[in-house]
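Novice: predicted coordinates and the sequence they were generated for:
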Amino acid sequence: MPGLARRTRTEAEGTPLPGGHRREAATGAHPPAGPLYSGSGREPYFDNAKYLALVLVACAHGWEPYLAEHRTVLALYDLVYTFHMPVFVVVSGYFSRNIALRPWELHRLVAGLLLPYLFFEVLYAHFRRWAAHDPSYPVNVIDPQFLDWFLLALFLWRLSAPVWRIVRRPLPVAVGIAVLASVTPGIGPDLDLQRVLQFLPFFVLGTLLRPAHFDRLRGRRVRAAAVAVAAAASAAAYWAAPRLDHAWLYHRDSAQALGASTATGVAAALALLGCSAVLTGCFLAWVPRRRTWYTGLGAATLYGYLLHGFLVKGAAARGWYEPAWLGTPAGMVLVTAAAALAVTALCTPPVRRLVRPLVEPRAAWLLRDPASPEEGPLSAQPRTVGP
């Protein structure tokens, strides 16, 4: 199709994985008993999913300097970018489905998403001044930088959560909004609204899911089908790698900005939504449900997500990607392992204790305590705002 020719632009942007989650404690609802839930009050399944997806995000960012050199690396990059963001958006929507914008929920949205967004916007702007040797680089909180955009997107999606409960057919409506956004070039970079709207269907899908839906993914036939689909998708990604402009996978531009017609943009948006949904299901079908050594790390993926951007950009600024041997197969294995280990380390307790004031700030200096006799004290609710 015209306009889908591959371009060389890359983007080291991943997906946020904000906060922890308890058994619907943030909304006061009580989930049904079933294999999805553990006695600890947290779902190991979702923590496992977030950690594994975060590792893929970090690895994809580590591969970016080599996309033009290795077709296999480019294919893996495209494959990961097809589903890693939808995974996090679906999970975020699932844990947002009962949000009613009560005062304590609004308090948590501001403290858990908006404040960290503002803090890291300032940090990344100053970091970019250092990395690019540009002391005049501005702080612009209206135009999200690098990894921060998902915090703002999740803030906006969660504000919209009550609306989707009163819409008769929320998922088709959300798909329609996403497709229209993808062919509306007038939507500029402010608030990253292109991505907010183009990824909206996955958030709405998450609000419609129930524990039984995730349980069905564990069926033997579904898991077997997931392997076959993933294998076919890998082959398709390898074929498409030199032909497809992977900027389509970022969902930050309109079709016209990518050189496509409106008709092509509509078709591409629907195709990408379908492919992403299928691969998201394949990924979730194979996520372990038992507690693993990395389950605890999955509860703190927001730390790894926000902080690994400094490592990625810092490594590029320092020229660490330049040695030619890193472009060999053995070098790529090393780059992948280093990315996985680094992002894992950033989720560990020592790092979390060090940067908690920025990632999980206390907001008493800014926000009033929203406690009421009906809702109980704020301290009775979990502090974290996330999937």
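Specialist: The structure has been received and is ready for your questions. Note that the structure is predicted; figures quoted are calculated from it, not measured.
Novice: can we go C-alpha only for contacts and neighbour counts from here?
Specialist: Will do.
Novice: would you say Gly186 is within a helix?
Specialist: No: per DSSP: H, G, I helix; E, B strand; the rest coil, Gly186 lies outside any helix segment and is coil.
Novice: contacts for the helix or strand Leu171 falls within?
Specialist: For Leu171, the host element (DSSP states H and E) is helix 170-182. Residues from elsewhere that reach helix 170-182 (CA atoms under 8 Å, 6 or more residues apart in numbering): 164, 187, 194, 197-201, 204-205, 251, 253-255, 265-266, 269-270.
Novice: which positions within stretch 160-175 qualify as buried?
Specialist: Across stretch 160-175, burial judged by 16 or more other CA atoms under 10 Å covers Ser160, Ala161, Pro162, Trp164, Arg165, Pro170, Leu171, Val173, Ala174, Val175.
Novice: dump those residues to TSV, plus distance to Ala324.
Specialist: What follows is the buried residues of stretch 160-175, written out as TSV (distance: CA to CA, whole Å):
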residue	distance to Ala324
Ser160	48
Ala161	49
Pro162	52
Trp164	51
Arg165	54
Pro170	50
Leu171	47
Val173	49
Ala174	46
Val175	44
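Novice: can you name the two of those that are farthest apart?
Specialist: Pro162 and Val175 (17.5 Å; CA to CA).
Novice: and here's the other structure:
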Amino acid sequence: MLRAPASYRGWVPTRDHRLDRAKGILIFTVVLGHLLARTSPWDDDVLRAPMYLIYSFHMPAFVFLAGITAKSTRLPERVLTFLVLLFTVLPLLWGWMWVFDLNPDYDLLTPFWYTWFLLSMACWIITVPFIERFPRTLLVTSVVVGLFGGILPVLDMELSASRSMIFWPFFVIGKLYGKQILDWAGSLHIWQKLFFTAAAFGSVGYFYLDEVYYKWFYGSLNFAHFDVSIPEGIGIRLIVDIGALLMTLMLLMWVGDKDTIIAKIGRNSLAVYVLHGFVVRGLQPWLRDIEDVLNAPMIFLLCLVLALLATYLLSWGPFERGLRWYSSTVTRLLLKPFASLRAKPGKHSDKASS
């Protein structure tokens, strides 16, 4: 049975290339999925298969990995970093889409497209101290919220509320048990890995053959939008989550631990995530027209090459360093007026220990 250590649960003391490699693979699937999404893939039997494969797990797995490395130290800085990126990317992305004569679907209360993750990360990080203090309570709470949150009619795409609730259990599990799960997955025998791999692909096959409505994987809508009863909605949500867990386990089983180009991409995955939207939307008019010229297998091959190229180029070190420098600098400036309100190191610790 997996148990959260009493001290600093989920902490990873040194750089773990397995995490980097997993992030590298996942950020590539994000780019590939968003490129394919510009070509109406859900209406084609060929393109729908990789879309089910990608969307069945890539964001839950990303959230799980984020939980592993989440810390409660310097909490205001960590939260503000994601908010700074969110409020910087949104207007730039709206302007970028205006240049290409695309509809940005402007709404102040709804983070546009992939920027929901930045807001949700800020929300999940706020919960880290509570996860560390009340691990079992927060684990149960997150699972209940994730499964039953779709009942609430007032929480949907606004403020990324639905996604924050639905994917929160993956963050909590990653924080409490992620390192142990990572070690366990890597230590399995080959026949065990093959068994879980078959189960993972079996779940994706079920989604594909049963034509499960793809928006269930987005986690952005409540049950009312799917026109299902509450028991049915909870059941579908549970099946989708189990599929995501199986696929995440499969990734961790085979990811390997060598420090290769995949690991380097994973280390710079924040830059790839933030910047790839501009590449994808810039290519959107062209990808939309390419459907009339190429068949589905060729479209997939083209998007695959474009995703590989975009992921590699956007993982260039200066992009990541520049993005982190910018977000940390703005964060420091925002927090500077409140510096006097923050306790100085050692000032109160002596009283507490006396």
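Specialist: Yes, it's here. Note that the structure is a prediction, hence the values are computed from the model and not measured.
Novice: rewinding a little: of the buried residues of stretch 160-175 of the first structure, closest to Glu69 of the first structure?
Specialist: The closest of those, once distances to Glu69 of the first structure are taken by CA to CA, is Val175, at 35.5 Å.
Novice: relative to Leu159 of the first structure, how far out is that closest one?
Specialist: 18 Å (CA to CA, to the nearest Å).
Novice: ok now the single longest helix found in the second structure, how far from the chain's centre?
Specialist: Determined from DSSP state H, the single longest helix within the second structure is helix 161-187. With CA atoms, centre = their mean, to the nearest Å as the basis, helix 161-187 of the second structure stands 11 Å off its chain's centre.
Novice: tell me which element Leu74 of the first structure is part of?
Specialist: helix 71-94.
Novice: matching residues in the second structure for that helix?
Specialist: Helix 71-94 of the first structure lines up with residues 45-68 of the second structure when matched by TM-score structural alignment.
Novice: who's in contact with the matching stretch?
Specialist: Stretch 45-68 of the second structure is contacted from outside by 10-12, 19, 23, 26, 29-30, 33, 36, 41-42, 167-168, 170-179, 204, 207-208, 214, 217-218, 240, 243-245, 247-248, 296-297, 300, using CA under 8 Å, 6+ apart.
Novice: quick one: map Tyr45 of the first structure onto the second structure.
Specialist: In the second structure, Tyr45 of the first structure lands on Arg18 (TM-score structural alignment).
Novice: what's the neighbour count on the aligned residue in the first structure for Ile265 of the second structure?
Specialist: Mapped onto the first structure by TM-score structural alignment, Ile265 of the second structure lines up with Leu297. Using other CA atoms under 10 Å, Leu297 of the first structure has 23 other residues around it.
Novice: surely Leu297 of the first structure meets Thr348?
Specialist: Yes: when contacts are counted by CA atoms under 8 Å, Leu297 of the first structure is listed as touching Thr348 (6.5 Å).
Novice: for Pro162 of the first structure, what is the enclosing helix or strand?
Specialist: Judged by DSSP H and E, Pro162 of the first structure forms part of helix 149-164.
Novice: ok so, going back, now the angle from the following helix or strand past the longest helix of the second structure to helix 161-187?
Specialist: Next along the chain after helix 161-187 of the second structure, taking DSSP H and E as the criterion, comes helix 190-209. For helix 190-209 of the second structure against helix 161-187, the angle by axes from the mean of the first three to the mean of the last three CA atoms, to 10 degrees is 150 degrees.
Novice: which secondary structure elements does helix 190-209 of the second structure contact?
Specialist: helix 45-55, helix 230-254 (3 or more CA pairs under 8 Å, 6 or more residues apart in numbering; DSSP states H and E).
Novice: for the shortest one, which positions count as buried?
Specialist: Read it as helix 45-55 of the second structure. Leu47, Arg48, Ala49, Pro50, Met51, Tyr52, Leu53, Ile54, Tyr55.
Novice: residues in contact with the host helix or strand of Val122 of the first structure?
Specialist: Per DSSP H and E: Val122 of the first structure is located in helix 115-131. Contacts to helix 115-131 of the first structure, defined as CA under 8 Å, 6+ apart, come from residues 134-141, 144-146, 148-149, 151-152, 306, 310, 313-314, 317, 358-361.
Novice: just want the angle from the longest helix of the second structure to helix 230-254.
Specialist: Going by the same axes, to 10 degrees, helix 161-187 of the second structure makes 40 degrees with helix 230-254.
Novice: buried residues in helix 161-187 of the second structure?
Specialist: Buried-residue list, helix 161-187 of the second structure, by 16+ other CA under 10 Å: 161-182, 185-186.
Novice: need the contact list for Trp63 of the first structure.
Specialist: Contacts of Trp63 of the first structure by CA under 8 Å, 6+ apart are Val73, Leu74, Tyr77, Met332, Val335, Thr336.
Novice: please apply the same query to His276 of the second structure.
Specialist: Contacts of His276 of the second structure by CA under 8 Å, 6+ apart are Val31, Ala310, Thr311, Leu314.
Novice: tell me the counterpart of the last one in the first structure.
Specialist: Under the alignment (TM-score structural alignment), Leu314 of the second structure pairs with Leu346 of the first structure.
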